[in-house]
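S.K.: here is my input, please return the structure:
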Amino acid sequence: MSYAQLVSKIEANECKPNLPIISPGDLLRVGVLIREGNKSRVQPFEGTVLGIRRRGSGTTVVLRRLTQGVSVERVLLLHSLKIASIRVLRRSKVRRAKLYYLRQPQARKTRLKQRL
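M.R.: Model (predicted):
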């Protein structure tokens, strides 16, 4: 067994099997496990997908939300144990793989068209 085959076999065990299909422009609600002292709770983070980096078990998603005029971006590792749940709330029709133009101030007027 070669090294590459061994790594792919280990990665297959680490990946979550029931992830939804995610694409740029989607509105996601991700439940993130937060530990505070001895307690842990699930905190939802809702945002628009700006981009996806697909690397097997290292797949990451960049989420962005606007809260009270302040933009918050978060890079989440999809197959992490800290991710409790992922739900797609809305799908949008976009023509780019990376939606970095939504970071600009005039992008607040930009509306993503809903995909049916």
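S.K.: please make it C-alpha for all contacts and neighbour counts, starting now.
M.R.: Fine.
S.K.: biggest strand in this structure by residues?
M.R.: The residue-count maximum for a strand in the chain (DSSP state E) belongs to strand 39-53.
S.K.: I have a second one here; can you model it like the first so I can compare?
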Amino acid sequence: MSELLKIVEEEYKDIRATFPSFKAGDTINVHVRIKEGNKERVQQFQGTVIQRKNVNSNGETFTVRKISSGIGVERIFPILSPSIEKIELLRRGKVRRARLYYLRGRQGKAAKVKEKIAVRH
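M.R.: Next comes the predicted model:
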């Protein structure tokens, strides 16, 4: 059983390298393949990263939260999922913690994360 897991892990190891490095607080756009019947399309899920779990392991997941029609929607993605086509990093967030669960209880401007401004010397 473990030999099969190792084969699959090797196959998807290079997928992680193609994604940009992101952390909690960053705004990302995840392009996900959706299969409906015999049709397949790409759907974008844009939101703030709430958390990353099991970083640098094969079971790594990340949670993205967005507000859709005034309702908070959270989605958990496995980083090695073949259904993820690509991840775009839109904004870097300035946060002081790794888990942003406090955003769940906030609305409007209070739910915004400040943008980290890159300083060049």
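S.K.: need the TM-score from the superposition.
M.R.: TM-score for the superposed chains, counting by TM-score structural alignment, normalised by the length of the first structure: 0.85, backed by 113 aligned residues with a Cα RMSD of 2.2 Å.
S.K.: before we move on, back to that, packing partners for the longest strand of the first structure?
M.R.: Applying 3 or more Cα pairs under 8 Å, 6 or more residues apart in numbering; DSSP states H and E, one finds that strand 39-53 of the first structure contacts strand 27-36, strand 60-67.
S.K.: okay, these in CSV with distance to residue 19 of the first structure next?
M.R.: Shown next, in CSV, are these (distance: least, Cα to Cα, whole Å):
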stretch, distance to residue 19 of the first structure
strand 27-36, 11
strand 60-67, 13
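S.K.: please report how far residue 43 of the first structure lies from residue 108 of the first structure.
M.R.: According to Cα to Cα, to the nearest Å, residue 43 of the first structure and residue 108 of the first structure sit 25 Å apart.
S.K.: the more surrounded of these two?
M.R.: residue 43 (14 against 11; other Cα atoms under 10 Å).
S.K.: give the contact list for the more buried one.
M.R.: Contact analysis of residue 43 of the first structure by Cα atoms under 8 Å, 6 or more residues apart in numbering lists 31-34.
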